[in-house]
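Colleague: only geometry, no sequence info:
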């Protein structure tokens, strides 16, 4: 079996360049191409050179469909609308699509999930091993503690991030809700301002901070009378997300069409 040919949409961005570097350093896969929107100054540039590697003779294009035709797998850390279009291309051509994009609406998520009927789609709110372990721990702790323990999720990211709460924070909140056997959307409190009244028992609260160049800090707090448990993960560099995404692409090789997540990739599922 030859190396897995991986393409990258949004190849010239920060995550795109890290993905190029990670793929180049990982056995069993190669960078076969990448895209940027038409008119971008990066179209036509050597994809390896943009990642501060030796030029590899692979240029960035502007035709996403051509990329899906030539790649075995495509990694997508772009934006919700683009991710939906890429999922449809993956389904059309029967390719692997690894999605790290967050902030999809329920309708957009439904469109992506439907594409799993004809493509291998691995989607993760966060691609790091540590965060997925944290999600599992959160679920287990929530299952053990009753609702005398209030659950609050605090997250901080860089000032460029456009969605809030982060996809990772929501992953953790949904893990907590699953542990308690409740509907996340029914108990999620995603923002407080003004005179809100007392905290409703059983809610899962979110607090959001933005500033500087913080890659991603997440803390799940279980707070009861006179005691508090805190589970925390801090990301020091985006390379952890690139590493997880490449691992997901390799894992997906030869898998049947369907929708998967990082719990599947890491063998952390129930």
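Modeller: That came through fine. Bear in mind the structure is a predicted one, so any value in this text is a computation, not a measurement.

Colleague: make it CA atoms for all contacts and neighbour counts henceforth
Modeller: OK.

Colleague: give me the element residue 231 is part of.
Modeller: Taking DSSP states H and E as the criterion, residue 231 maps to strand 227-235.

Colleague: Then residue 243?
Modeller: Going by DSSP H and E, residue 243 is part of helix 239-252.

Colleague: which residues touch that helix?
Modeller: For helix 239-252, contacts defined as C-alpha atoms under 8 Å, 6 or more residues apart in numbering pick out 4, 6, 15, 18-19, 22-23, 28-29, 73-75, 96-98, 100, 120, 122, 126-129, 262, 265.

Colleague: ok, of those, which come out buried?
Modeller: Buried by 16 or more other C-alpha atoms under 10 Å: 4, 6, 15, 18-19, 22-23, 29, 73-75, 96-98, 100, 120, 122, 126-129, 262, 265, out of the contacts of helix 239-252.

Colleague: Just the ones of these in helices?
Modeller: 15, 18-19, 22-23, 129, 262, 265 (DSSP state H).

Colleague: Output those residues in a markdown table; the columns should cover distance to residue 169.
Modeller: Formatted as a markdown table, these follow (distance: C-alpha to C-alpha, whole Å):
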| residue | distance to residue 169 |
| --- | --- |
| 15 | 20 |
| 18 | 23 |
| 19 | 23 |
| 22 | 25 |
| 23 | 27 |
| 129 | 15 |
| 262 | 15 |
| 265 | 20 |
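
Colleague: ok, second structure coming up, stack it against the first:
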């Protein structure tokens, strides 16, 4: 039985994540077909067989099943509106969204299947579950989250650190954050629970940015055809 490939729109195609997604779809049997790549500006109309669209031309992209968005907050509203208008699913890893944008995403999830995550690594999805469990079982313990990334990353703490902190808070902990920006570190997150005489460390270290792109593609293939709702990566493992 042949499965029809998921038709993907890559939004933020010239960024690091966008380039990784395009390369993986080109090199591997991902179960996805990129039908459009969208960036702020385009220099060519077709690259490696993929039609290119400027952000201002977003309304003219061909039909797609799922949009994968790794852009900036100022570009998020447009891709969200397009997904709603087309009845397509949205997978977004854009961080730094405003409270209003988060509320818009929640509202949109009543109309389309949507998955937002600060980190699409499948390992981080499991780490999130472990942190929530540890916080519940260790009331009163100190909780510290240390994250390290490359020098070009602007937001601090990272979106992943804040998401892990939310998991800890849900379990009753009060997390404190520390951020490191150095060299070309892809991404490292350490969640530490400490009490008198003992300490537990839960850590995830990424050595390759492809893990985030693979995770986003994994989620995209499982989001097509789902009922409207807000989905977590862990639910789609």
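Modeller: Cool, the structure landed. What you see is a predicted model; the values in this text were computed from it and never measured.

Colleague: quick revisit: in the second structure, what stretch matches the helix holding residue 243 of the first structure?
Modeller: Aligned using TM-score structural alignment, helix 239-252 of the first structure spans residues 210-223 in the second structure.

Colleague: try stretch 209-223 of the first structure
Modeller: Mapped onto the second structure using TM-score structural alignment, stretch 209-223 of the first structure spans residues 180-194.

Colleague: Nearest the middle, which residue of the second structure would you pick?
Modeller: The structure's the second structure has its C-alpha centroid closest to residue 93; by C-alpha atoms, centre = their mean the separation is 2.8 Å.

Colleague: need the contact list for the residue lying closest to residue 232 of the first structure once chain neighbours are set aside.
Modeller: In space, residue 232 of the first structure comes closest to residue 219 once its chain neighbours are excluded; the distance is 4.3 Å by C-alpha to C-alpha, 6 or more residues apart in numbering. If you count contacts by C-alpha under 8 Å, 6+ apart, residue 219 of the first structure has them with 153-155, 230-233.

Colleague: with the residues you listed in mind, which one is nearest to residue 185 of the first structure?
Modeller: residue 153 (14.6 Å; C-alpha to C-alpha).

Colleague: May I ask which helix or strand encompasses that closest one?
Modeller: Going by DSSP H and E, residue 153 of the first structure is part of strand 150-157.

Colleague: Onto which residues of the second structure does that strand map?
Modeller: The aligned range for strand 150-157 of the first structure is 142-149, by TM-score structural alignment.

Colleague: aligned partner of residue 18 of the first structure in the second structure?
Modeller: Residue 18 of the first structure maps onto residue 20 in the second structure when the alignment is built from TM-score structural alignment.

Colleague: how close does its match get to residue 213 of the second structure?
Modeller: For residue 20 of the second structure, the distance to residue 213 of the second structure equals 6 Å [C-alpha to C-alpha, to the nearest Å].

Colleague: Residue 233 of the second structure now?
Modeller: From residue 233 of the second structure to residue 213 of the second structure the distance is 13 Å (C-alpha to C-alpha).

Colleague: what touches both of the two?
Modeller: Joint contacts of residue 233 of the second structure and residue 213 (C-alpha under 8 Å, 6+ apart) are residue 120.

Colleague: which residue in the first structure lines up with residue 63 of the second structure?
Modeller: Using TM-score structural alignment, residue 63 of the second structure lines up with residue 70 in the first structure.

Colleague: residues near its match, how many?
Modeller: For residue 70 of the first structure, the neighbour count with other C-alpha atoms under 10 Å is 16.

Colleague: Assign a three-state SS to the residue lying closest to it once chain neighbours are set aside, would you?
Modeller: With C-alpha to C-alpha, 6+ apart as the criterion, residue 70 of the first structure has its nearest non-adjacent residue at 7.6 Å, and that residue is residue 32. Recorded secondary structure, residue 32 of the first structure: strand (DSSP: H, G, I helix; E, B strand; the rest coil).

Colleague: Residue 32 of the first structure against residue 71, yeah?
Modeller: Yes. Applying C-alpha atoms under 8 Å, one finds residue 32 of the first structure in contact with residue 71, separated by 6.5 Å.

Colleague: and for these two, which residues touch both?
Modeller: Listed as contacting both residue 32 of the first structure and residue 71 by C-alpha under 8 Å, 6+ apart are 5-7.

Colleague: Can you check which part of the first structure stretch 78-89 of the second structure sits on?
Modeller: Under the alignment (TM-score structural alignment), stretch 78-89 of the second structure falls on residues 85-96 in the first structure.

Colleague: What of stretch 115-124 of the second structure?
Modeller: By TM-score structural alignment, stretch 115-124 of the second structure lines up with residues 122-131 in the first structure.

Colleague: so how far is the first residue of that stretch from its last?
Modeller: 16 Å.

Colleague: What of stretch 61-80 of the first structure?
Modeller: Stretch 61-80 of the first structure: ends 20 Å apart by C-alpha to C-alpha.

Colleague: for the residue nearest to the centre of the second structure, what are its contacts?
Modeller: Here residue 93 of the second structure is in contact with 68-71, 116-120 (criterion: C-alpha under 8 Å, 6+ apart).

Colleague: Out of the residues you listed, flag the one nearest to residue 163 of the second structure.
Modeller: residue 118 (7.1 Å).

Colleague: Contact partners for the closest one?
Modeller: 93-95, 159-160, 163.

Colleague: try residue 171 of the first structure
Modeller: With C-alpha under 8 Å, 6+ apart, residue 171 of the first structure has these contacts: 125, 135.

Colleague: do residue 176 of the second structure as well
Modeller: Neighbours of residue 176 of the second structure in contact, by C-alpha under 8 Å, 6+ apart: 143-145.

Colleague: out of those, who's nearest residue 177 of the second structure?
Modeller: Looking at these and their distance to residue 177 of the second structure, the nearest is residue 145, at 4.9 Å (C-alpha to C-alpha).
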